[in-house]
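*Asks:* just the structure for this:
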Amino acid sequence: MSSLKAFLNQNVKVITSDGRLFLGTLEGFDQTTNVVLSNALERAFYPDEPKRDLELGAFIIRGDNVVCLGPYDEDEENNIDYSTVFADKLKSTKNAL
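*Replies:* Here you go, the predicted model:
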């Protein structure tokens, strides 16, 4: 978890175990990788329609749902033409019992 300290108060993207993508500012985290995002949004991609951003504000993601967390550059993100990006839903990363 100490490696997340470098991302505090930085813009991050989080991919969850159910294939969802969240963007926001990392405000905090704990030893179980629970993360707190401010200015959070969920970005959803679809196979046959443009992406949608759902503004969430302050948002907590449970650590057992975090698959990947990393920084992103806001200027670079704003220059991406998402009107040309389409995608199927990511498959779950959870193993069936």
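
*Asks:* drop to CA atoms for contacts and neighbour counts, all remaining ones
*Replies:* OK.

*Asks:* show me the contact partners of the helix or strand hosting residue 55.
*Replies:* Using DSSP states H and E, residue 55 sits in strand 52-61. The contact list for strand 52-61 (C-alpha atoms under 8 Å, 6 or more residues apart in numbering) reads 34-45.

*Asks:* now list the buried members of those.
*Replies:* 35-38, 40-42, 44-45 (16 or more other C-alpha atoms under 10 Å).

*Asks:* ok, those vs residue 68, which is closest?
*Replies:* Ranked by distance to residue 68 (C-alpha to C-alpha), the buried ones among the contacts of strand 52-61 are led by residue 35 at 11.6 Å.

*Asks:* nearest spatial neighbour of the closest one, chain-adjacent residues omitted?
*Replies:* residue 29 (4.4 Å; C-alpha to C-alpha, 6 or more residues apart in numbering).

*Asks:* I'd like the structure of this one too, to check against the first:
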Amino acid sequence: MADHKAQGSGLVNMVDSVIAVITNDGRHIVGVLRGYDQATNLVLEDSHERVYSTKSGVDVVALGLYVIRGDNVAMVGEIDEETDASLDLQSIRAAPLKPIMHG
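*Replies:* Below you'll find the predicted structure:
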């Protein structure tokens, strides 16, 4: 219970901010946090997925209004919009994230 309260209090400070979400299946989704609930289900607006590749730059796939189930959220962080805007995503080369293995 305490974990959910601590997590919730952190998310309340991020509402209406641009955030990055890493999902358990290795996706990187960026968008404006519009809402969340006690299960950490997230509602993002103006969202997009960043798909990484070692051969070409980061592909940006528009998602629009997007809901991420709380049980698929591995990490949430606030984005510095100025720094993010200065990134040249086409010059970044990186291997895609691997899914989280539970065992």
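
*Asks:* still on that earlier bit, please pull up the equivalent of the residue nearest to residue 35 of the first structure in the second structure.
*Replies:* For residue 29 of the first structure, the aligned position in the second structure is residue 36, judged by TM-score structural alignment.

*Asks:* same question, residue 71 of the first structure
*Replies:* Checking TM-score structural alignment: residue 71 of the first structure goes with residue 78.

*Asks:* how near is its match to residue 21 of the second structure?
*Replies:* Using C-alpha to C-alpha, to the nearest Å, residue 78 of the second structure is found at 9 Å from residue 21 of the second structure.

*Asks:* more neighbours: those two, which one.
*Replies:* Ranked by neighbour count (other C-alpha atoms under 10 Å), residue 78 of the second structure and residue 21 place residue 21 first, with 22 against 18.

*Asks:* if I line the two up, what does that one land on in the first structure?
*Replies:* Residue 21 of the second structure maps onto residue 14 in the first structure, by TM-score structural alignment.

*Asks:* separation between the residue lying closest to its match once chain neighbours are set aside and residue 32 of the first structure?
*Replies:* Excluding its sequence neighbours, the residue lying closest to residue 14 of the first structure (C-alpha to C-alpha, 6+ apart) is residue 69, at 4.5 Å. Note on residue 69 of the first structure: its distance to residue 32 of the first structure, by C-alpha to C-alpha, is 14 Å.

*Asks:* more neighbours: those two, which one.
*Replies:* residue 69 (19 against 11).

*Asks:* the more buried one and residue 12 touch, don't they?
*Replies:* Yes - Residue 69 of the first structure is in contact with residue 12 according to C-alpha atoms under 8 Å; the separation is 6.6 Å.

*Asks:* what strand or helix carries residue 31 of the first structure?
*Replies:* Judged by DSSP H and E, residue 31 of the first structure forms part of no helix or strand.
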